[in-house]
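Visitor: coords please:
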Amino acid sequence: MVPGSAGAEPPPGWYLRDEGTGTLYKRGRLLGEGTFGRCYQVTEVTSGRLYAAKVIPRARLAAVGIGDRVERERELQCRLRHPHIVRLHGHFTDRGHFYLLLELCSRGSLADILRARGRLTEPEVRYYLRQLLSGLRYLHGHGLVHRDLKPSNFLVTERMRVKIGDLGLAQRAAPPGRRWGALCGTPSYLAPEVLDRRGHAAPADIWALGCAVYTALTGHAPFEARHRPELFRRIRSARYPLPPGLSPRARALIAHMLQPEPAARPGPARLLCHPFLTQVRDWATRGTRGTPRDTRGSLPVAPQGFTPHTLPPRACHSVPIFVGQEPLCWILRGCGCVPVTPAGGRAPPQRT
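Guide: Predicted structure coming up:
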């Protein structure tokens, strides 16, 4: 859920009880607000387990479309099991509210990170995109189209892993000979065929993810305009500015994902093999001679081809310095020093 206006309804009580199981939860901090509900961190009292509870007033479920959307999310998400898709742990109701008990992603969303950072580096985008494509490949493999992929629906866990969330608009792919022509999703991320009511199938998810990649790398969406008709005209033309700072492989990736014709867009499996994602993963294996330096001229830094194995929590609010464990080992080895393992012991000898 993203910041917004959930209305003036009072929050639920400090303690929430699942009458079906007798489980008691304590309500914690507000995580976000959407158009029809709020999301809170909750703690299961007996076990101490943490969850994210999406709380929807029961009165709102009667509104046109909202009840169907919540039920669709519950029905679809309860069957999904993938490390990069937010897991639904359960649901229950009380007199005033309906609750979806979800996996907690305590670092917020990529939209939150972009608000704090402005934009991300290419290694970070590569790190997140691999995980998102893995989750999207799973969804498409199960015949599902998300229909609302965007940074605010990419949620980050305590360990800095990213997961696809909010399946409220998800739909099963249309059977052969049919198409879902509904206009739904976030305007700036809608594919041309969706605007033209030619169907909202898996390629529309690739388009939306391409818009998200562009946004993460540049700090703004590829298609922007003050008025909807102009925005939709720019989307249909598939013309967008490319900042000079992007690498050729990043430009090529975006161009592949933002093809105006749906059939020309590669699926998640092919995108995972794109040169932007398969280029050199560990820059230190090339040795330390000629290693690029940061702006201070002291620390070796990773070129754009580097893919980090993980990201530090500080990456949520500031640019991380890419001097990883493996590069540091190679630097020490090149200086005649003995590398040290994370546990503090000596690293095993390297074979040559």
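
Visitor: rest of the way, CA atoms for contacts and neighbours
Guide: Will do.

Visitor: quick one: contacts of the strand ranked longest in the chain?
Guide: Determined from DSSP state E, the single longest strand within the chain is strand 23-33. Contacts with strand 23-33, where a contact means CA atoms under 8 Å, 6 or more residues apart in numbering, come from 1-6, 13-18, 38-46, 52, 108.

Visitor: I'd guessed residue 126 sits against residue 279; true?
Guide: No. Taking contacts as CA atoms under 8 Å, residue 126 lies outside contact range of residue 279: 10.2 Å.

Visitor: Compare these two (neighbour count), which wins?
Guide: Using other CA atoms under 10 Å, the more surrounded residue of residue 126 and residue 279 is residue 126, with 22 against 15.

Visitor: Next one: the nearest residue in space to residue 280 that is not next to it in sequence from residue 152, what distance?
Guide: The shortest distance from residue 280 to any non-neighbouring residue, by CA to CA, 6 or more residues apart in numbering, is to residue 305 (5.4 Å). Plainly put, residue 305 is 26 Å away from residue 152 if you go by CA to CA, to the nearest Å.

Visitor: Ok, residue 193 next?
Guide: 23 Å.

Visitor: List the contacts of the residue nearest to residue 95 when sequence neighbours are not counted.
Guide: Nearest residue to residue 95 in three dimensions, chain neighbours excluded: residue 58, at 8.0 Å (CA to CA, 6+ apart). Residue 58 is in contact with 95-98, counting by CA under 8 Å, 6+ apart.

Visitor: what's the distance between residue 58 and residue 177?
Guide: Look at residue 58 and residue 177: by CA to CA, they are 38 Å apart.

Visitor: ok so, going back, could you tell me which residues within the longest strand of the chain count as buried?
Guide: The neighbour-count check on strand 23-33 (16 or more other CA atoms under 10 Å) flags 24-28, 31-33 as buried.

Visitor: does residue 256 belong to a helix or a strand, and which?
Guide: Here residue 256, judged by DSSP states H and E, is contained in helix 248-257.

Visitor: Which strands and helices lie in contact with that helix?
Guide: helix 202-218, helix 275-278 (3 or more CA pairs under 8 Å, 6 or more residues apart in numbering; DSSP states H and E).

Visitor: Of all the residues in the helix or strand following the last one, which ones are buried?
Guide: Spelled out, that is helix 275-278. Sequence-wise, the next helix or strand downstream of helix 275-278 (DSSP H and E) is helix 325-334. Neighbour counts over helix 325-334 (16+ other CA under 10 Å) mark 327-331 as buried.

Visitor: Would you do the same for the sequence below? I want to compare the two.
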Amino acid sequence: MNVLWINNPVPGRHGHKRFDTDEPVAKCPRLSESSGDAGLLGSSPGSPVSGASLSVSPTHQGPTHIGQFLLVPLTDRPGVHSALDLDTGEELVCKVFNMGQYQEKIRAYSMLPRHKNIAQIKDIVIGESKAYVFQEKDFGDMHTFVKSNKRLSEDLASKLFYQVASAVNHCHQGGIVLGDLKLRKFVFSDEKRTHLKLEGLEDCHILSGEDDSMFDTHGCPAYVSPEILNGGGSYSGKQADAWSLGVMLYTMLVGRYPFHDPDPASLFSKIRRGTYCLPDGLSLRARCLLRSLLRRDPSERLTAAEVLIHPWFQGNTQDTGNAEHEVNLREQTVPQFEVEPDEDLFS
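Guide: Modelled structure (predicted):
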């Protein structure tokens, strides 16, 4: 298999290798699966709109060689492979794209300045029909981490959530809306699980100017904002991301999603009403931050930049107040979405 180096496929980032033939690679149906995150850290129906499919070999499931790399599919992360550089011994992760879409998928990396909480591309290998994008190895995702811990202490949650908000703010400042924002999108870059990074920008939305109006309805139902479910018009992508940040923080602190129902229509109805409960034991500052993000009116939510200066990050006194936060809003019609069954999570 011949190798040709092509310099700077993404300006200022990395080189790519080109191969004259492709070897088979394990099936990876989508890079941003939505079915794995819905529910009460338990179970719930799938995404309103599913992610884009990748056309790769549907039968090959074992290890495969791509140049000097050995790829092994990760069963819990569709579309992602564990990769070993046989020349250097370095462990990486690899994502596989069709040739017709990979340049658009990685375009955001060339536009966004580097940030310590956002994963970077290490290498790209080009085949005849597929592109193999390599990134640094990670040590598991936040969804799995919260599931295994049941819930996080405020001290730990504040350290990790600050990194999440910092990455989101950096994207927003760079003209990028993340859209399908959820715990699974953040992975640990160290074995001690203290440092988080956004695992990829493949499914983000690149803004053409200051206007962040969007019409896209991709996303995980547990994290989708009320205005997206309303339908019939545009919504602010950054404000929808802020709602998702609120869902992430709630899940980290409480150990379940703020809105849950096994029936998709009921789930969407709860989200649109914005009704959720805060359990005993959360500090007033944590309650304040959650309520400032999980606001039904998008214009009333904190921005990612405002989240970073919230007093909760300066102290986590475990004072208690009213345990429930109920917003009584009129029942609204739930829009029709095609949903897929989800695996059991956080059970």
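
Visitor: overall similarity of the pair, as a TM-score.
Guide: Taking TM-score structural alignment, normalised by the length of the second structure as the basis, the two superposed chains have a TM-score of 0.68; 264 aligned residues with a CA RMSD of 2.7 Å.

Visitor: quick one on the thing from earlier: out of the buried residues of strand 23-33 of the first structure, the closest to residue 156 of the first structure would be?
Guide: Taking CA to CA as the measure, residue 156 of the first structure sits nearest to residue 31 out of the buried residues of strand 23-33 of the first structure, at 12.5 Å.

Visitor: Spell out the residue ranges of the helices in the stretch 51-200 of the second structure.
Guide: Assigned by DSSP state H, counting those that start in this stretch, the stretch 51-200 of the second structure shows helices spanning 102-105, 107-111, 142-149, 154-173.

Visitor: Contacts for the longest one, please.
Guide: In this structure, residues lying in contact with helix 154-173 of the second structure by CA under 8 Å, 6+ apart are 112, 115, 117-118, 177-178, 186, 194-198, 238, 245, 249, 252-253, 286, 304-305, 307-308, 312-313, 316.

Visitor: possible to save the contacts of residue 58 of the first structure as CSV with distance to residue 114 of the first structure and neighbour count?
Guide: Listed next are the contacts of residue 58 of the first structure as CSV, based on distance: CA to CA, whole Å; neighbours: other CA atoms under 10 Å:
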residue, distance to residue 114 of the first structure, neighbour count
95, 38, 7
96, 35, 12
97, 32, 19
98, 31, 21
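
Visitor: Against residue 232 of the first structure, how distant is the counterpart of residue 163 of the second structure in the first structure?
Guide: Mapped onto the first structure by TM-score structural alignment, residue 163 of the second structure lines up with residue 131. Residue 131 of the first structure is 30 Å from residue 232 of the first structure, where distance means CA to CA.

Visitor: and what of residue 327 of the first structure?
Guide: Noted for residue 327 of the first structure: a distance of 46 Å to residue 232 of the first structure, by CA to CA.

Visitor: and what of residue 200 of the first structure?
Guide: 16 Å.

Visitor: between those two, which one's more packed in?
Guide: More crowded of residue 200 of the first structure and residue 232, by other CA under 10 Å: residue 200, with 28 against 21.

Visitor: Surely the more buried one touches residue 193?
Guide: Yes. Using CA under 8 Å, residue 200 of the first structure is in contact with residue 193, at 7.2 Å.

Visitor: From one end of stretch 134-151 of the first structure to the other, what's the distance?
Guide: Taking CA to CA, stretch 134-151 of the first structure runs 16 Å from one end to the other.

Visitor: can you check stretch 256-268 of the first structure too?
Guide: 12 Å.

Visitor: Could you do stretch 105-118 of the second structure as well?
Guide: OK, stretch 105-118 of the second structure end separation, CA to CA: 15 Å.

Visitor: rewinding a little: right, and the helix or strand after the helix holding residue 256 of the first structure?
Guide: Using DSSP H and E, the first helix or strand after helix 248-257 of the first structure is helix 268-271.

Visitor: in that following helix, what counts as buried?
Guide: Buried, per 16+ other CA under 10 Å, within helix 268-271 of the first structure: 268, 271.

Visitor: And that helix, what does it pack against?
Guide: Using 3+ CA pairs under 8 Å, 6+ apart, helix 268-271 of the first structure is in contact with helix 122-141.

Visitor: all strands of the stretch 51-200 of the first structure, in order?
Guide: Secondary structure of the stretch 51-200 of the first structure (DSSP state E, counting those that start in this stretch): strands at 88-93, 97-102, 144-145, 154-156, 162-164, 171-172.

Visitor: and of those, who's closest to residue 244 of the first structure?
Guide: Closest of the strands of the stretch 51-200 of the first structure to residue 244 of the first structure is strand 154-156, at 26.5 Å (criterion: CA to CA).

Visitor: ok, now how distant is the aligned partner of residue 82 of the second structure in the first structure from residue 55 of the first structure?
Guide: Under the alignment (TM-score structural alignment), residue 82 of the second structure maps onto residue 41 of the first structure. As defined by CA to CA, residue 41 of the first structure lies at a distance of 11 Å from residue 55 of the first structure.

Visitor: Please identify the deepest-packed of the helices of the stretch 51-200 of the second structure.
Guide: helix 154-173 (a mean of 20; mean count of other CA atoms under 10 Å).

Visitor: how big's the offset between it and the first structure?
Guide: Following the fit onto the first structure, the mean deviation recorded for helix 154-173 of the second structure is 0.9 Å by mean CA distance after the TM-score superposition for the first structure.

Visitor: Please verify my assumption that the residue nearest to residue 280 of the first structure contacts residue 275.
Guide: No. In this structure residue 305 of the first structure lies outside contact range of residue 275 using CA under 8 Å: 9.7 Å.

Visitor: Neighbour count for the two, which is higher?
Guide: More neighbours surround residue 305 than the other of residue 305 of the first structure and residue 275, with 20 against 14 (other CA under 10 Å).

Visitor: With adjacent residues omitted, what lies nearest to residue 256 of the first structure?
Guide: residue 265 (5.9 Å).

Visitor: quick one: contacts for the equivalent of that neighbour over in the second structure?
Guide: Taking TM-score structural alignment, the alignment pairs residue 265 of the first structure with residue 301 from the second structure. Contacts for residue 301 of the second structure (CA under 8 Å, 6+ apart) come out as 239, 242-243, 292-295.

Visitor: do that again at 10 Å, thanks
Guide: Counting by CA atoms under 10 Å, 6 or more residues apart in numbering, residue 301 of the second structure touches 239-240, 242-243, 246, 289-295, 307.

Visitor: How much space separates residue 186 of the second structure from residue 10 of the second structure?
Guide: Taken as CA to CA, the span from residue 186 of the second structure to residue 10 of the second structure is 23 Å.

Visitor: on that earlier part again, would you quantify the distance from the residue nearest to residue 256 of the first structure to residue 208 of the first structure?
Guide: Counting by CA to CA, the gap from residue 265 of the first structure to residue 208 of the first structure is 11 Å.
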